[in-house]
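Participant: fold the following and give me the result.
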Amino acid sequence: MIEVKRVADSGMMKEFIMLPWKAKIYEHDPAWVPPLISVQKEMFDRRKGYFFEIGEAEFFLAYREGVPVGRITAHVNRLYEEKYDRETGFFGFFESINDDGVAQSLFHAASSWLEQRGKKIMNGPQSFSIYDSVGFEVEGADKMPTVGLYHFAPYYKDLAETCGFIKCIDWHCFLVERIHYDRHAPYLNEVKNSLLNSTDVQFKTLEMKDIMKRAREVQHIFNTAWEGNWGHLPLTDKQMEMIFRQLRALVIPDFAIFAEKGEKTVGFIISVPDVNPCLRILNGRRYPWRMLRFLRAMKNTKRVRSIIMGVLPEYRGQHIDDIFYLKSIEVGLRLDIWESDCSMIAETNLRMLRALKPLTSDPYKTYRIFQRPIDAA
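Facilitator: All right, here's what the predicted structure looks like:
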């Protein structure tokens, strides 16, 4: 018999966080990168987590014979309601053994909670927002994701479809290999210099003493530049603070590039090393002996991900984004980077997909956000 319970105390929250380990969902899955337990504790803390300033969430655990076998959150987002509609609610942080009954029980609990709040559609996974971990992998689930992305058990998409979910939207991940850059390096350098000579925009790299000042600039530019993109919601102060606290440990100053016109910052691009293979060493915990191995492994990282970028709308069409890409390539070549991850790109972003076509092949990974009517529960 399957029993679903609301997470009611700290002991149950510990069970919620530790479920992927305790239920052995990823025991033999080399693509899984265990999340940092301390980060999840902060996200789920109603006093500290950024989401609880803009939304409401409930946590559920599924038990079979007293043993936790699955988990899910149900949540509503006030920013989403103000910007898009008041009929859509969300599920996230889904984990389950490969059992249709467990999955259906979890989805039913989340759906019922959302129905009580007037929702008619359940969308997900979004854990918690569009700029956190979203979508189940429908392609490339055998490959380890890049930093900032999450790997789900390959059977989750099947559980979702069995439980009545249909596709909402796909997000693609691409890898651009160094060989494409090496082949065209002299030409790319010539193009970069030509573009730099034709603009009065200045390009500067990050000084670590200015990182929080830059965080405020990034927040303003990102929220403005991404307006109109699928599912976009503005980053809050608390959300941006969380992002930059995590980036501080990863960022390489030369890979954080800012465009300035006079005294005004008009664009940025930030790339970070792919530390996911190294994070596997930590297995969720920052024990000192694991941290030493993690730091040693980081020195051998050969992949980066351009994790966040934006140019103010009034400065588009001035090749600022092209210069960002070319300067990032220059840094990557100098630091002996082999691959650059470009993700996640919505299937509706045709301009970006066309721009990547000459540099890479098909996506190496695709995430799908699903949805179903609440009354399908």
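Participant: CA atoms for contacts and neighbours, from now on please.
Facilitator: OK.
Participant: show me where the stretch 101-250 of the chain has its helices.
Facilitator: For the stretch 101-250 of the chain, the helices defined by DSSP state H, counting those that start in this stretch cover 156-162, 178-197, 211-225, 237-248.
Participant: now render these as JSON lines, adding mean neighbour count and distance to R305.
Facilitator: JSON lines is the format used below for these (neighbours: other CA atoms under 10 Å; distance: least, CA to CA, whole Å):
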{"stretch": "helix 156-162", "mean neighbour count": "18", "distance to R305": "25"}
{"stretch": "helix 178-197", "mean neighbour count": "14", "distance to R305": "13"}
{"stretch": "helix 211-225", "mean neighbour count": "18", "distance to R305": "17"}
{"stretch": "helix 237-248", "mean neighbour count": "15", "distance to R305": "12"}
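Participant: here's the other one to compare against:
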Amino acid sequence: MSVVIKQVKDSDSLKKFVKFGIDLYEGNECFVPPLIYDERATLNMSKNPSFEHCDASYFLAYRGEEIVGRIGVIINHKSNEKWKQKNARFGFVDFVDDAEVVDALFGAAESWARSRGMEKIHGPLGFTDMDHEGMLIEGFDRMGTMATIYNYPYYPQHMERMGYVKEQDWVEFLIQIPKEVPERIERISEVVKQRFGLVEKRFERKSEVYPYAREIFHLINKAYKDLFGYVELTEKQIDYYVEMYIPMLRLEFLSVVLRQHDNKMVGVGIGLPSMSEALRKAKGKFLPTGWIHLYKALKGIGKNSKVLDLLLVAIDPEYQGKGVNALLIKRFISSAIELGMEVAESNVELETNSKVQSLWDGFDVEQHKRRRCFIKEL
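Facilitator: From the prediction side, this is the model:
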């Protein structure tokens, strides 16, 4: 039976688009599903402020009545303007191991992009760097995280077969949490605080974070602006992410470093107890019982309570390379030790970003996953 491509045009087909990305991995012990509600919101033009400067379309592949693949294609006009490119992005891509299906899906995405004047297509990428990005090419036997994509080993094989090549890689590290804060980190932290007049802001309640929330994202914009593919978040996007992420915070793993004399934020680090097992139990659904698993994970209850997910570190360029990262790491380690955690997941780091990888110097680390952004001329 031949493959038929259908464009997603209504809420029912969008729901099928999201659900296929979960159903394909049923029984896979490494896959961590997203929450269906959150993914639908990301893809919804009326909810995601990225559509102020992005166009997108989504396609489903069918064999008869059965869905066998999906792909999203995005044009981020702000990114193309910043980086002086004419690139489309593909993302939210999943498929069975069938060349006819894969060729039909990517053919639809490439045709859509080509008809809009694009010269290249690359991905997996989302609307922003806050979305999942990078196709897994190493570490298929490792549990995923809430912040990353999992895919089967046959995915990159099909990409190479279709003529896609490496544009950029991200690496991930598994870091053993030491029994105590290393003396080197303690010493550097004190020196840096004294030399630059820095203090760490502690929060007792989440309500205290909101006055700093927008500044956190402004700092992320400033720190990440020159990294591969990054596009600074707009004020509406910042509002969107503040509403999404601040309620999820564990304050023990929020480290904010301020310059004492003017209260300027110069560094931020955010982590969470691993949500992977909770999301697997929830199977993409917050209700009726998914919220219970997520709540327990946030509170550090469950078999994955020994794992810390390091979600982001951002340091003002003026202070990069001056030891501010030691303050952030000290907070992470101290809190992790107090809660009995044993390992930390770094999540994605550009393989070329030696500054962020230097954070793990002196620790017992394993580079256990690698993912790739593929690119192809249209």
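Participant: could I get the helices of the stretch 101-250 of structure 1 as CSV with distance to G118 of structure 1?
Facilitator: Formatted as CSV, the helices of the stretch 101-250 of structure 1 follow (distance: least, CA to CA, whole Å):
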stretch, distance to G118 of structure 1
helix 156-162, 22
helix 178-197, 50
helix 211-225, 28
helix 237-248, 27
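Participant: looking at these, which is nearest to D85 of structure 1?
Facilitator: Comparing these by their distance to D85 of structure 1 (CA to CA), the top pick is helix 211-225, with 19.2 Å.
Participant: average offset between the closest one and structure 2?
Facilitator: Helix 211-225 of structure 1: mean distance to aligned residues in structure 2 after superposition is 1.4 Å, counting by mean CA distance after the TM-score superposition for structure 1.
Participant: structure 2: matching residues for stretch 116-124 of structure 1?
Facilitator: Counting by TM-score structural alignment, stretch 116-124 of structure 1 pairs with residues 115-123 of structure 2.
Participant: sort out which residues of that stretch are buried, please.
Facilitator: By 16 or more other CA atoms under 10 Å, the buried positions in stretch 115-123 of structure 2 come out as M118, E119, K120, I121, H122, G123.
Participant: again with stretch 66-85 of structure 2
Facilitator: Residues 67-77, 79-80 are the ones in stretch 66-85 of structure 2 that count as buried (16+ other CA under 10 Å).
Participant: rewinding a little: among the helices of the stretch 101-250 of structure 1, which comes closest to A31 of structure 1?
Facilitator: A31 of structure 1 lies closest to helix 156-162 among these, at 14.5 Å (CA to CA).
Participant: hmm, back to that, among the helices of the stretch 101-250 of structure 1, which is nearest P277 of structure 1?
Facilitator: Closest to P277 of structure 1 of those, according to CA to CA: helix 237-248, at 16.8 Å.
Participant: what angle do that closest one and helix 211-225 make?
Facilitator: Relative orientation of helix 237-248 of structure 1 versus helix 211-225 (axes from the mean of the first three to the mean of the last three CA atoms, to 10 degrees): 120 degrees.
Participant: helix 237-248 of structure 1 vs structure 2, mean deviation?
Facilitator: Here helix 237-248 of structure 1 is compared with structure 2 after superposition; its mean distance to the aligned residues, by mean CA distance after the TM-score superposition for structure 1, is 3.2 Å.
Participant: contact partners of that helix?
Facilitator: The set of residues external to helix 237-248 of structure 1 that reach it, using CA atoms under 8 Å, 6 or more residues apart in numbering, is Y50, F51, I211, M212, A215, Q219, V272.
Participant: just those residues now: which is nearest L188 of structure 1?
Facilitator: Lowest distance from L188 of structure 1 to the contacts of helix 237-248 of structure 1 (CA to CA) belongs to V272, with 21.7 Å.
Participant: what about the closest one, is that helix, strand or coil?
Facilitator: Three-state call for V272 of structure 1 (DSSP: H, G, I helix; E, B strand; the rest coil): strand.
Participant: what of I72 of structure 1?
Facilitator: strand.
Participant: ok, the residue nearest to it when sequence neighbours are not counted - contacts?
Facilitator: Residue nearest to I72 of structure 1 in three dimensions, not counting chain neighbours: F94, with 4.5 Å by CA to CA, 6 or more residues apart in numbering. Going by CA under 8 Å, 6+ apart, F94 of structure 1 touches G70, R71, I72, T73, P125.
Participant: and the spatially closest residue to the fourth one that is not a sequence neighbour, how close does it get to G92 of structure 1?
Facilitator: Put plainly, it is T73 of structure 1. The shortest distance from T73 of structure 1 to any non-neighbouring residue, by CA to CA, 6+ apart, is to F59 (4.5 Å). To G92 of structure 1, F59 of structure 1 is 9 Å away according to CA to CA, to the nearest Å.
Participant: which residues touch I329 of structure 1?
Facilitator: Y181.
Participant: for the helix or strand it falls within, buried residues please.
Facilitator: Assigned by DSSP states H and E, I329 of structure 1 belongs to helix 320-334. Using 16+ other CA under 10 Å as the test for burial, helix 320-334 of structure 1 gives I320, D321, I323, F324, L326, K327, S328, I329, E330, G332.
Participant: in structure 2, which residues correspond to it?
Facilitator: The aligned range for helix 320-334 of structure 1 in structure 2 is 324-338, by TM-score structural alignment.
Participant: quick revisit: between the buried residues of helix 320-334 of structure 1, which is closest to T301 of structure 1?
Facilitator: Within the buried residues of helix 320-334 of structure 1, proximity to T301 of structure 1 (CA to CA) peaks at G332, which comes in at 11.6 Å.
Participant: quick one on the thing from earlier: doesn't the residue nearest to I72 of structure 1 fall inside a strand?
Facilitator: Yes - counting by three-state DSSP, F94 of structure 1 is located in a strand.
Participant: from W230 of structure 1, how far out is it?
Facilitator: Using CA to CA, one obtains 22 Å as the distance from F94 of structure 1 to W230 of structure 1.
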